[in-house]
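[1] Here is a sequence together with a model predicted from it:
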Amino acid sequence: MCTMTWFTADDGYELFFNRDERLSRRRAEPPSVKSDGEVHYLSPTDADAGGTWIAVNAYGVTVCLLNHYQFEQIATYKDWISRGEIVRYFAETEDVSDIKQRFFALNLHDFRAFRMFIVDRSGRNYLCVWDGHTPRVEQNVRTPKSSSSVDARHVKSVRRDLFNRLDLAESQNSSDYVDYHSSHLPSRSKESVCMHRDDAKTVSLSHVRVSESGIEFRYADGSPCEVALSDPIHMSFARQPNSSTDACCSDVQELLAAS
């Protein structure tokens, strides 16, 4: 239950992410600087499971995760690993060129279905998809991306049609995107990008900006129709990736890597 959009610019990109959650879940912790090994990144924290759904690191790489409800596996005795741990694992990414290899190396059967979006400082992007059976990686996918646990195909179609009607694909205006993510069109309901249902709603909006001047993370801690984005948290760029540097966090890698 989320919606993600982005646009690229000459010196980077901007990304917007609505997180939709059940009302029974606890309020997330707002973004802060974290570190896995030597790589620093900005991310909020899921208060229930401890992972995250979005992170941007000091190399200008952003990682986002959307649940893949249409392909959720049948509940079993299996003790699933939180999908939010995958975002933390990939938040250490310096160079996206090995994303496909790293994704296929994971023991994905420990996770429920998901789609993970990764974009680097140049605007190059990857969509890693796990449907519970077969992994795949798509490159240079188009905005927007959305998910819903209720009537998913219809809801995603409505949100995509609104994006197209607003000509957002031709816009590089942050305010246009914030308006979209705050929208109740066609009605304040399961269909709207700012989603409201009896059991769930949009609980936050994240806005990441990566440009030649650095990295910014703004966060609306609540439905964006009600709560404004915060002042940005800033982070400077790290040095460019060094092929001799292994920045992996061994503990997380041991947890997630294929056995």
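    Arrived safely, thanks for sending.
[2] From here on, just use CA atoms for contacts and neighbour counts.
    Noted.
[3] Can I take it that Pro31 is in a strand?
    Yes. Per DSSP: H, G, I helix; E, B strand; the rest coil, Pro31 lies within a strand segment.
[4] Once you drop chain neighbours, what's closest to it?
    Of all residues not flanking Pro31 in the chain, Pro44 sits nearest, at 3.8 Å (C-alpha to C-alpha, 6 or more residues apart in numbering).
[5] Next: Lys145.
    The shortest distance from Lys145 to any non-neighbouring residue, by C-alpha to C-alpha, 6+ apart, is to Met4 (5.2 Å).
[6] got a list of what that neighbour touches?
    Going by C-alpha atoms under 8 Å, 6 or more residues apart in numbering, Met4 touches Leu15, Phe16, Phe17, Asn18, Thr143, Pro144, Lys145, Ser146.
[7] mind running it again at 10 Å?
    If you count contacts by C-alpha atoms under 10 Å, 6 or more residues apart in numbering, Met4 has them with 15-19, 64-66, 117, 143-147, 181, 193, 205-207.
[8] So for the protein, the centremost residue is which one?
    The chain has Cys64 as the residue nearest its centroid, 1.9 Å off, counting by C-alpha atoms, centre = their mean.
[9] so what's it up against?
    4, 15, 17, 52-56, 84, 86-88, 90-91, 115-119, 127.
[10] okay, pairing it with this:
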Amino acid sequence: MCTVSYIPKGSGYILTSNRDESPLRVTYSPEEKELKNGTKIIAPIDSEKGGTWIATDGANKTACIMNGGFIKHKRQLPYRKSRGHIIYEAFSSETFGTFADNTDLCNIEPFTLVLVDENKLSVLIWDGKEKHIQSLDSSKKHLWSSSTLYTREDHAKKMNYFQEFLRLNESDPENLLKLHGLYNDNLFVLDQPHVKTVSTTQVVVSNGESDLCYREKVYDHEKKELLY
């Protein structure tokens, strides 16, 4: 939910997401979920709230949500519903654009939602009071960090690392997993006492088809460390 990269690739794109969460929180491996309107998506599911932070429809559409808007906010509990259900609502709408324009976010905790539909890339940022919809250039590389866990200085360092890594390495799926610190810790990996990078999820879209790869980091509760 906390570090997301987007890389355009010919007839598609690669979207990779690191989830920073309590290592004690259980997540179910990706599964197909049919929404109320009949749309089918593939997503890992959070066991506690039943939501997700990333999903694809098996074709061109992908959605990924991060905690926080532009700046770190002070929580004002209770909220009306979990942000993990926002992605379901996005896929239940006729289009992502329709969802962004019409969704009611009153009393929802701030978030940043990346929405990709074929060659359209947009970001919906909810700051707790207003919606901000950004249309981005889908032919360019992008990187986002959650404002609840990373400062602007943290993000700037990650951006520099991101750009240098892509300058020196081919931006294929495996290298992007390395960039996100799947095998070795780097600036993309969070390691705090109660919040850590617990998994990396990657959606690869090519020629109108998508594939979702979900990789967990194994946490040793006795040693209180991540095992790779």
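    That came through, no problem. What you see is a predicted model, and the numbers here were worked out from it, not measured in a lab.
[11] my read is the residue nearest to Lys145 of the first structure is in a strand, agree?
    Yes. Remark: Met4 of the first structure belongs to a strand, assigned using three-state DSSP.
[12] distance of the residue nearest to Pro31 of the first structure from Arg165 of the first structure?
    Distance of Pro44 of the first structure to Arg165 of the first structure, given as C-alpha to C-alpha, to the nearest Å: 31 Å.
[13] Likewise for Met235 of the first structure?
    Applying C-alpha to C-alpha to Met235 of the first structure and Arg165 of the first structure gives a distance of 35 Å.
[14] Among the two, which residue is more densely surrounded?
    Met235 (21 against 10; other C-alpha atoms under 10 Å).
[15] And for the closest residue to the more buried one other than its chain neighbours, the neighbour number?
    Excluding the flanking residues, the one nearest Met235 of the first structure by C-alpha to C-alpha, 6+ apart is Ile215, at 5.1 Å. Using other C-alpha under 10 Å, Ile215 of the first structure has 26 neighbouring residues.
[16] aligned partner of Ile215 of the first structure in the second structure?
    In the second structure, Ile215 of the first structure lines up with Ser210, judged by TM-score structural alignment.
[17] after the host helix or strand of its match comes which helix or strand?
    Ser210 of the second structure is part of strand 209-216 when elements are defined by DSSP states H and E. Next helix or strand after strand 209-216 of the second structure toward the C-terminus (DSSP H and E): strand 218-220.
[18] Of all the residues in that next one, which ones are buried?
    Within strand 218-220 of the second structure, the residues scored as buried using 16 or more other C-alpha atoms under 10 Å are Tyr219.
[19] residue ranges for the strands of the second structure, please.
    Ranges of strands in the second structure, per DSSP state E, are 3-9, 12-21, 27-34, 40-46, 54-56, 61-67, 111-117, 120-126, 131-136, 142-145, 196-206, 209-216, 218-220, 225-227.
[20] out of those, deepest packed?
    strand 54-56 (a mean of 28; mean count of other C-alpha atoms under 10 Å).
[21] Quick one: list the elements packing against that one.
    Helices and strands touching strand 54-56 of the second structure, by 3 or more C-alpha pairs under 10 Å, 6 or more residues apart in numbering; DSSP states H and E, are strand 12-21, strand 27-34, strand 40-46, strand 61-67, helix 86-92, strand 111-117, strand 196-206, strand 209-216.
[22] same thing but 7 Å
    Packing contacts for strand 54-56 of the second structure, counted by 3 or more C-alpha pairs under 7 Å, 6 or more residues apart in numbering; DSSP states H and E, involve strand 40-46, strand 61-67.
[23] Adding distance to Lys9 of the second structure, write those strands out as CSV.
    Shown next, in CSV, are these (distance: least, C-alpha to C-alpha, whole Å):
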stretch, distance to Lys9 of the second structure
strand 40-46, 21
strand 61-67, 15
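[24] which one of these lies closest to His194 of the second structure?
    strand 61-67 (16.0 Å; C-alpha to C-alpha).
[25] And that closest one against the first structure, how far off on average?
    Its aligned residues in the first structure lie a mean 0.4 Å from strand 61-67 of the second structure after superposition (mean C-alpha distance after the TM-score superposition for the first structure).
[26] start and end residues in the first structure for that strand, please.
    Mapped onto the first structure using TM-score structural alignment, strand 61-67 of the second structure spans residues 61-67.
[27] in the stretch 151-259 of the first structure, which spans are helices?
    Along the stretch 151-259 of the first structure, counting by DSSP state H, counting those that start in this stretch, helices occupy 152-165, 174-181, 250-256.
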